[in-house]
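> take a look and give me a structure for this.
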Amino acid sequence: MEDKFFVYALISAKDKRIYVGFSGDLDKRIHEHNSGKTKSTKGFRPWTLLYFEEVQGRDSARKKEKYYKSGIGKEFLKSLLT
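Below you'll find the model as predicted:
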């Protein structure tokens, strides 16, 4: 049986940028982003969860993450803001 993962999108309260990632423990990962433990997101705190979905397996999570980082995926995430 494959592990479950969460593909997620966070939005920065500082400048409204969107960050996409995946993790097996969503709550822990959001806490890491907001406590400054992640270099790439440290300067744009605080972060709020914009979107997430549960997927089965690391490979599926990577593919979904890549999709949401693409042009069409980012457009979908931005559409959630309006």
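> CA atoms for contacts and neighbours, from now on please.
Will do.
> what's the spacing between the helix or strand where residue 54 lies and its chain's center?
Assigned by DSSP states H and E, residue 54 falls within strand 47-56. Offset of strand 47-56 from its chain centre (Cα atoms, centre = their mean, to the nearest Å): 6 Å.
> and this one, please, so the two structures can be compared:
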Amino acid sequence: MSARIYAIYILATRKDGPLYIGFTNDLDRRVAEHKSHEIKRHTAKYNIERLVYVEWFDDPTQAIEREKVLKKWRRAWKVALIERDNPEWNDLSGWGSEAAG
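From the prediction side, this is the model:
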């Protein structure tokens, strides 16, 4: 039996555009929902669909706590976090399953 993998993720339109922070147990599915605008909320309204940052967790409670912390961060801190691992703000979608394994 394999352990569930949970992710917190950051989506963006571009470097100076709006950001969205979320939590999921299926990153590929969740990003696809954002990209298809299946969920008619903030990300659909502002076309926020580029996956620019991911952190993985075995424990959903830890992932949710991390999501809450990141949502309270100043924008500059979030930008620095993204640019530490993804300085070009490339779209990382499609790499979810491979990165978790």
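> circling back to that earlier point, ok, residues contacting the strand holding residue 54 of structure 1?
With contact meaning Cα atoms under 8 Å, 6 or more residues apart in numbering, strand 47-56 of structure 1 is reached by 2-13, 30, 33-34, 61, 77, 80.
> what subset of these is buried?
For the contacts of strand 47-56 of structure 1, a neighbour count by 16 or more other Cα atoms under 10 Å gives the buried set as 4-12, 30, 33-34, 61, 77.
> for structure 2, which segments are assigned as helices?
With DSSP state H as the definition, structure 2 shows helices at residue ranges 27-35, 42-45, 60-72, 75-85, 96-100.
> against residue 4 of structure 2, how distant is the residue nearest to residue 35 of structure 2 when sequence neighbours are not counted?
Nearest residue to residue 35 of structure 2 in three dimensions, chain neighbours excluded: residue 49, at 5.2 Å (Cα to Cα, 6 or more residues apart in numbering). Counting by Cα to Cα, to the nearest Å, the gap from residue 49 of structure 2 to residue 4 of structure 2 is 24 Å.
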